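Undergrad: Could you look at this predicted model? Sequence included:
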Amino acid sequence: MRELRNIEGVHPRDLTNRQRLLLGFVIGLVSVVLVLSITYNWGMRTLEDRPQSIFRSVQVVVQALTTTGFGGDAGWTSPGMNVLMTIIQVSGVVIGFVTLRVLIIPLYERTPLNLDDRLTSKSDHVVIAEYRRDTDLLLEELEELGIDYALIESDEEEAKRLSDDGYQAIKGDPEERDDLDRATIERASLLITDAGDNTASIVLTALEANEDLRVISFTESTRRERALAELGVDRSIPPHALIGRRLAEKATLPVTIDERSDADDIDVREILVRRDSPLHGARVDESPITAHPDLTLVAGWFDGELRLPLAADDELTPNTVLVVAGPESEIDDVANEIAGGRSRRIERSSTVIVAGFGEGGTAALEALPEDVSVTTIDDSADRTPDIVGDVTEPETLHDAGIEEASALIVTVDDDSTALLTIAIARSLSSEVEILVRVNDTEKVRPAFRAGADYVLAIQRVSARLVATEVHGERVMDPTSQIRLVRAEGAPFAGQRLEEARRNTERGWTVIGLSRGGTVHTDERTTIEADDDVFVAGSDAAIQEFERTVDTP
């Protein structure tokens, strides 16, 4: 009862609300016991004709209030005493609830909680030293992949919230060796840090404890990557730059095609499923591409993540980009149905506007092909954009040529500004492709409602970047593009195209063949040894194909 002892010698005006509540509770409790004891003593003498001392009456009342019994007084005959005993018993229940709420629960709430006690045994795990984005998203991704981790969070309330939600989180300062040791840093295999200017201190302290530790660090600028590498960071992740680059890739068509002329009959296209697409919510196996005999569904981008092969039950949402291979005329026939109301191919000679010329906008500009005309907009002249102005003003977008532009890439820092830019751009042009970066995952849907065609959220992409890095996969990597190559048909002789396409687990697939100067893509066509086949897949998959299948 430390709080009650602190009340002694203190003027009532100086008491805290908590102390006043406790003082009132004690005075009320004593008063109730005294009143009931005096009443009970009177009743035993007057109504039951069994006089006794007041101390005996106090004992009986306390026994009744605490439900521990009534002793030898049990068995009252007068109605008044039975009513009085009922009142005493009910009072005991009420006092019990009040005591629980006023005294017991607050004591437990004020007891310091050691979050370390909630950590499971760790070995070969991931230590996350601060994470300044949506922590829940990251931890959900890790748990879905079955990756063991320990998060060190400097904010006490946030650490407790995450721990209460079942995550492996502790409160601590990752710059302190003792706090890193609490996360079992010496047995960890990977350190992930997102601590801004404190990154260097955290990395050096962690490597001192575990020199074999692999380190991944988030950075706001690609200019810091070299310095972080000198510190011991194995991979720096600049999410703004990566997303800017990815948006630029979506605004053009990065495809490698064999030089031979008849390869022009085979095309690889990325078809965007827009928000107004009739296939929104449909599964991959319900798309018209799956059943088309001349087309092959090679891969798909889902929120910036390349999936190859696609699962039949993957859902097509307004952010899905399908990679389709086949005759150009056949692709054009299904493009409108898949994409939605607006569908036109963005050519290499197109005009692209980049709104926001910071780290993401700069990366987007660098990723765009040289023969694409680019106009950059920013409100700061220090960034040397083509147009200095407010991207939310129609006049600014008009000066940039929004009416004739093929694509608008929005990489402004503020989500509210991005949403307003989308709405204004869409009001000025119904044809322009609008590709957007937002910070908050919750702003993805509003961005689509405002008129965007493709949206990537920093929080979601950052979480997936970390999860897939830990899991050994690559996401948002410009080298993971789709390639189309020509190979000899001998390894597939006797197979129909349908059979050669079926096994997509290897990461590459046969999409057609060339015979006598004519390209065939019908799945019922049988491959002959003298044919040339066209194979599509990611860079890594094509390299594996060339090593293991396409050999002399």
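TA: Done, it's in.
Undergrad: When you work out contacts or count neighbours from here on, use the C-alpha atoms and nothing else.
TA: Will do.
Undergrad: so residue 30 is in which element?
TA: helix 17-46 (DSSP states H and E).
Undergrad: ranges for the strands of the stretch 451-552 of the chain?
TA: Secondary structure of the stretch 451-552 of the chain (DSSP state E, counting those that start in this stretch): strands at 454-457, 482-488, 508-515, 518-520, 532-538.
Undergrad: Buried residues of the helix or strand following the helix holding residue 30, list them for me.
TA: Once the chain leaves helix 17-46, the next helix or strand it forms, by DSSP H and E, is helix 54-65. Neighbour-count burial for helix 54-65 flags 54, 57, 58, 60, 61, 62, 63, 64, 65 (criterion: 16 or more other Cα atoms under 10 Å).
Undergrad: Same check on stretch 507-519?
TA: Neighbour-count burial for stretch 507-519 [16+ other Cα under 10 Å]: 507, 508, 509, 510, 511, 512, 513, 514, 519.
Undergrad: how much space between the residue lying closest to the second one once chain neighbours are set aside and residue 257?
TA: Closest residue to residue 508 apart from its sequence neighbours, by Cα to Cα, 6 or more residues apart in numbering: residue 537 at 4.3 Å. Relative to residue 257, residue 537 is positioned 12 Å away (criterion: Cα to Cα, to the nearest Å).
Undergrad: try it against this one:
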Amino acid sequence: MPFKIKPATRRLLTLLTILPTAVLTLGTLYMLGMTHLEGTPRTLLEGIQWASESITNTGYGHDNHWEHPVMASFVIVTPFIGQFLIFLIFPVLVLPYFEEKFEVRMQHELPPMADTVLFYRYGPAIESLLEEFKRSGSRFVIFEEDLELARNLRDRKYNVVFGKLADDPGALARVKEARAVVTNAGDHANATCTMIVREHGFSGPIYALADEPIYRPPMIQIGATDVFTPAHVLGAAMASRASTRISPPAEGMHLLGTQVGLAEFRVRNGSELAGRRLGDLRLREEYGVSVIGQWREGSFTTTKGPETLIDSGAILVVVGPPLQLEKVGRMAMPIRRDGPIVLAGFGAVGRKVIEMLHDAGENCVVIDLLPGPGVDVVGNVLDNATLARAGVANASAIVLALADDSEAVFATAVVRDQAPEVPLIVRVNRTPNTARIYKAGADFAISQGQVAGQILAYHLLDEQIIPVESRIKFSRQNPGTLVGSHPWHNETLEQTGTKIVAVERSQTVLIEFDDSFRIQANDVLYVCGSLNSLERYQRQFQTGPTATRH
């Protein structure tokens, strides 16, 4: 292998050549000028001495007066040349050399890659996933092309390799041993990385994170296993939280017709529900309704028994007879489901949100700083007048799809002040900022990193990350081992996070149960819960879904 001089060393050698050459040249010109223009000859050594003093601005000793204008001009210009050499060339040539010598050396080639995932370029989309990798002890390497970012990642104890893939594709020579590859650069760079990885003989899965779905077919054609567009999935997740038409609050509600409904209530500060245990409220006994769970800071948790605490500010998910739901709603605060959906931020994510909402038949109002097709209100979302023109106080939901997290935090606080009762869904760019946005008043906040992490974790990790959207479902189940139990008074049933909301017996659907009621073998139970809690229910009571009535 031919000997290669590192760039910093090459720059230092250049400096060591420039400085002596400059001193020798200026000293010779000074010697000739003094001899032929001033008539006071100087030796070459004296000329070099003068040049070094001028360049370093240390003074001229007894040589401090010149008569000839050319010499005077020459003497005036020379210190500026010295300033240029000292203050411009030294930082460019000397400092990088010493930085390279004294800092911990960056890796420039992949280490052994057995059972290791390679991530090409770091960014917010993989931020959450890498934290999950660290938590689970899974091995990974990041190939980064930005030197400053690579140093930052190294300081954070990430295993990082720095290089320019287009200039040195051989840096990925060991990728053949890797478990998987994730490309997280721009679409063009992702394509280049995919081709280089395949050229090195890698036969495992390559997952590409793309900006545009139209690039999926060509990316797969050149070697990608699958292509995901987290920004579009993020838009879909936000739209599903804003509209019940896109993501129905409970799958299978039609099974009970109008006998049982589902509602969401925000628990106000000072409400008689806030801060109390579910068992003390006796909502089932007094009103015949069941609290399935509560949304808090974007996470849905099912209730698990009478000790469950109702959090102030949480959104309760409650099922029961419609008239009784109205009574419970007055105790908390019903979530408005009429009025338009207001969106602020009409970038790539915002456009996807609006596209889905329009497809679902929702009435939308779009706020953006710049006028354009699809923008209804031009203005700053931080301006109360803009929010008033958009009608946020009468909206059924508000979506903030802003590109800057600092702006999103402040906008969340401003919007929450103007519309305290309206569900507020907020886009986050960097996952660590999610907590700040929740503190500012968001009901649901999600980042592109969470979406990409959820997608990739399914393919790369043995465990599946909690889904972005917890769906609630009604299911017709046979009794299993619940025969002889009361539908509402069963501690084991409560621990599964599910609720029996109705019992079908002899073609009659019962939704109220006195203390003597017991489940019989031929009954059909209408069970409500999240998908995970329904799975727990089926395992616990050795039961399964029954055929739907016709």
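TA: On my side now, so go ahead. Just so we're clear, the structure is a prediction, and the values are computed from it rather than from any experiment.
Undergrad: between residue 537 and residue 257 of structure 1, who's got more neighbours?
TA: Neighbours were counted for residue 537 of structure 1 and for residue 257 using other Cα atoms under 10 Å; residue 537 has more, 26 against 18.
Undergrad: which neighbours do residue 537 and residue 257 of structure 1 share?
TA: 483, 484 (Cα atoms under 8 Å, 6 or more residues apart in numbering).
Undergrad: follow-up on the earlier one: export the strands of the stretch 451-552 of structure 1 as a markdown table, with columns for distance to residue 319 of structure 1.
TA: Putting these into a markdown table (distance: least, Cα to Cα, whole Å) gives the following:
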| stretch | distance to residue 319 of structure 1 |
| --- | --- |
| strand 454-457 | 5 |
| strand 482-488 | 18 |
| strand 508-515 | 23 |
| strand 518-520 | 31 |
| strand 532-538 | 20 |
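Undergrad: Which residue in structure 1 aligns with residue 102 of structure 2?
TA: Alignment note (TM-score structural alignment): residue 102 of structure 2 maps to residue 110 of structure 1.
Undergrad: typo on my end, residue 404 of structure 2
TA: So, by TM-score structural alignment, residue 404 of structure 2 is matched to residue 414.
Undergrad: How much space separates that match from residue 501 of structure 1?
TA: For residue 414 of structure 1, the distance to residue 501 of structure 1 - Cα to Cα - is 45 Å.
Undergrad: Mind checking which of the two has more residues around it?
TA: residue 501 (19 against 12).
Undergrad: Quick one: residues contacting the more buried one.
TA: 296, 509, 510, 511.
Undergrad: Closest one of these to residue 148 of structure 1?
TA: Here the nearest of those to residue 148 of structure 1, counting by Cα to Cα, is residue 509; it sits at 34.8 Å.
Undergrad: What is the neighbour count of residue 344 of structure 1?
TA: For residue 344 of structure 1, the number of neighbouring residues by other Cα under 10 Å comes to 15.
Undergrad: I should have written residue 280 of structure 1 there, sorry.
TA: 19.
Undergrad: can you check residue 109 of structure 1 too?
TA: Neighbour tally, residue 109 of structure 1, other Cα under 10 Å: 9.
Undergrad: Now do the same for the residue nearest the centre of structure 1: helix, strand or coil?
TA: Nearest to the geometric centre of structure 1 sits residue 137, at 3.2 Å (Cα atoms, centre = their mean). Look at residue 137 of structure 1: counting by DSSP: H, G, I helix; E, B strand; the rest coil, its state is helix.
Undergrad: can you pull the contacts of the counterpart of residue 209 of structure 1 in structure 2?
TA: Using TM-score structural alignment to pair residues, one finds that residue 209 of structure 1 aligns to residue 200 in structure 2. Residue 200 of structure 2 sits next to 172, 173, 174, 175, 176 when contact means Cα under 8 Å, 6+ apart.
Undergrad: Just the closest of those to residue 25 of structure 2, please.
TA: Distances from residue 25 of structure 2 to these, taken by Cα to Cα, are shortest for residue 172, at 47.2 Å.
Undergrad: What distance do you get for the closest one to residue 453 of structure 2?
TA: 24 Å.
Undergrad: same question, residue 216 of structure 2
TA: According to Cα to Cα, residue 216 of structure 2 and residue 453 of structure 2 sit 19 Å apart.
Undergrad: contacting residues around residue 237 of structure 2?
TA: 468, 469.
Undergrad: Surely it is within a helix?
TA: Yes - checked against three-state DSSP, residue 237 of structure 2 lies within a helix.
Undergrad: Give me the buried stretch members for stretch 88-103 of structure 1, please.
TA: Neighbour-count burial for stretch 88-103 of structure 1 [16+ other Cα under 10 Å]: 88, 89, 91, 92, 95, 99.
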